[in-house]
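1. I would like the atomic coordinates for the input below:
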Amino acid sequence: MTNVVNRSAVDINQEKYVKISTFVLKIVALIAMLLDHLEGSFPNTFPVVFGWIGRIAIPVFMFCVIQGLIHTGNTRKYLFRLYIGSVVMSVGSFILQTFFSKAQFQIADNIFATFFLLAVLITLTKTKLTPNKKVRLWIVFIVIQIISFLLIIKLQTVSRSFAYLANGLLPNIITSQGSILFLMLGILMYAFKNNRLKFSVMYVIFCVLMFVSAVFSGFTVQNLFYANYQWMMIIALPLMLAYNGEKGRSLKYFFYAFYPLHTWILFLIANFVQRK
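-> As a prediction, this is how the structure comes out:
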């Protein structure tokens, strides 16, 4: 009986079941993100199905960030790139929204901040250090989180744009996009990265909980399919399970640049159209 169980566990992780590199996953997630942002910027022009498709973007990108962190040859440089992405996104968006202070559509998200925090949390967890050094690092992280949270909350009373900028410069686990919930998902994805069955069960449970949470807001088609449809991220699971452990082509700076650039372009177009 033990042999059968072990054989099943091995089969679940065999390469014959997988065939997609992180490059392909990123391209799929990028397209999904673009469709989602088009629908969000122009809800009267693009169908809600674009938003449904867009639900796969964050979990797939998060999966790729985790794989990148696992396979990087230089963790510090990897963390630095994610942090710079967060800073560039926040500073650029702050400048735009300061210049267009009366714009109807605002930029509220910065997924780089969330991914940076996730990478930091995973690094703190897996780094092999003496207990004393690890405790000191966790204390530093917690202190920074407390300071950033208090600063962001204070700035919220002054200007949402300044609070947004602060969150990009000092990413906070509570105020960043997706908040603690998505950071927990990312940590669980990392924890079960070597077992497809456990990974799948965890992810399905997470999506079911998202669905149940949406139901509490109203068990209606309008609510579940047009308002609170984050649970549709379930469709990202087959893509992540199809990962073949390979990087594929390397266009990392393209992916880093696309996120802020397309967000800013859509911001300008949406507000230009709204003004007419």
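
2. Please make it C-alpha for all contacts and neighbour counts, starting now.
-> Noted.

3. The residue nearest in space to the middle of the chain and Lys26, how far apart?
-> Nearest to the mean C-alpha position of the chain, by C-alpha atoms, centre = their mean, lies Ile58 at 4.1 Å. The gap separating Ile58 from Lys26 is 10 Å, by C-alpha to C-alpha, to the nearest Å.

4. helix/strand/coil for Ser176?
-> Following DSSP: H, G, I helix; E, B strand; the rest coil, Ser176 is assigned to coil.

5. Please look at it and Asn167 and confirm they touch.
-> Yes - at 6.7 Å, Ser176 and Asn167 qualify as touching, with contact defined as C-alpha atoms under 8 Å.

6. Now show me the structure for the sequence below, then we'll compare the two:
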Amino acid sequence: MYLFGLGMGILDYILNCFADGDLVSNNIFVTLFCIGVIIRLIEYKRDNHPKFLIYLLCYCIWQVVGLFICYYVIYLFVGFMGNMFFNEGGFVFVSLGVLLYLIKDNKKYIAICYSLFCFLFSFITMAGIVPRIISRLDYYDYDALYYTLRVVFPLLGFNVIWIDRYSIQWMMIGALPFILFYNGKKGKSMKYFFYIFYPAHILIFFILSRVL
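-> The predicted structure follows:
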């Protein structure tokens, strides 16, 4: 997962060298990698692993260092650093992945928590809650809080610039039936097919956008 996240980060960087408009920032590999690492730490804690505290300390240092590198140096390092804040979806989607792991054995909790997340995230995005807060702080000259939240909100995964009334992120609720129908058994392994399909389809759509 880490290696594909690194490869996707390089691909994004190359594509953005030829982009005229919006930049390509798709890299779900990093998001899933972050979720996987945190889940492993949770399992180490649950199993009373003798080196849990060492691993936790190393992870925290890694995340802090990665945060500064990604923020102040260059976005290309997103794939390299595997940071929980600099990834597709931001911190909130990493939190969602970890939450689903914690409640994976209770479908009722999954349905409630996932639906609530979809509603709240879509409402905040489409209603422009964050941009409204930022603009009010700027208007009333709360400079310290304004600049702090201009950094914090994007790291959490929220847009601070415009109201996105046409956001389609709410459609993620369509994944809920498939999550609930999962029987807990591993199906046919097609892992590497999707690992390849993901960057391939983004590359194809990018080329089509340039041609058309």
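
7. Can you calculate the TM-score here?
-> For this chain pair, the superposition-based TM-score is 0.75 by TM-score structural alignment, normalised by the length of structure 2; 177 aligned residues with a C-alpha RMSD of 2.1 Å.

8. circling back: aligned to the residue nearest to the centre of structure 1, what sits in structure 2?
-> For Ile58 of structure 1, there is no aligned position in structure 2, judged by TM-score structural alignment.

9. show me what contacts Ile58 of structure 1?
-> For Ile58 of structure 1, the contact set (C-alpha atoms under 8 Å, 6 or more residues apart in numbering) comprises Ala29.

10. Secondary structure element holding it?
-> Assessed by DSSP states H and E, Ile58 of structure 1 sits inside helix 57-71.

11. buried stuff in that helix?
-> 57-69 (16 or more other C-alpha atoms under 10 Å).

12. So for Ser176 and Asn167 of structure 1, which residues contact both of them?
-> With C-alpha under 8 Å, 6+ apart as the test, Ser176 of structure 1 and Asn167 both reach Ala113.

13. ranges for the helices of the stretch 101-250 of structure 1?
-> Using DSSP state H, counting those that start in this stretch, the helices of the stretch 101-250 of structure 1 run over 111-126, 131-156, 160-169, 179-191, 196-215, 221-226, 237-241.

14. With structure 2 overlaid, report how far the first one is off on average.
-> Same thing as helix 111-126 of structure 1. On superposition with structure 2, the mean distance recorded for helix 111-126 of structure 1 (mean C-alpha distance after the TM-score superposition for structure 1) is 0.4 Å.

15. Contacts for that helix next, please.
-> Helix 111-126 of structure 1 is contacted by residues 62, 65-66, 69, 79, 82-83, 85-86, 89, 134, 137-138, 167-168, 171-173, 176-179, 183, 186-187, 190 when judged by C-alpha under 8 Å, 6+ apart.

16. go with 7 Å
-> The contact list for helix 111-126 of structure 1, computed with C-alpha atoms under 7 Å, 6 or more residues apart in numbering, reads 62, 69, 79, 82-83, 85-86, 168, 171, 173, 176-177, 183, 186-187.

17. could you give the angle of that helix to helix 57-71?
-> 40 degrees (axes from the mean of the first three to the mean of the last three C-alpha atoms, to 10 degrees).
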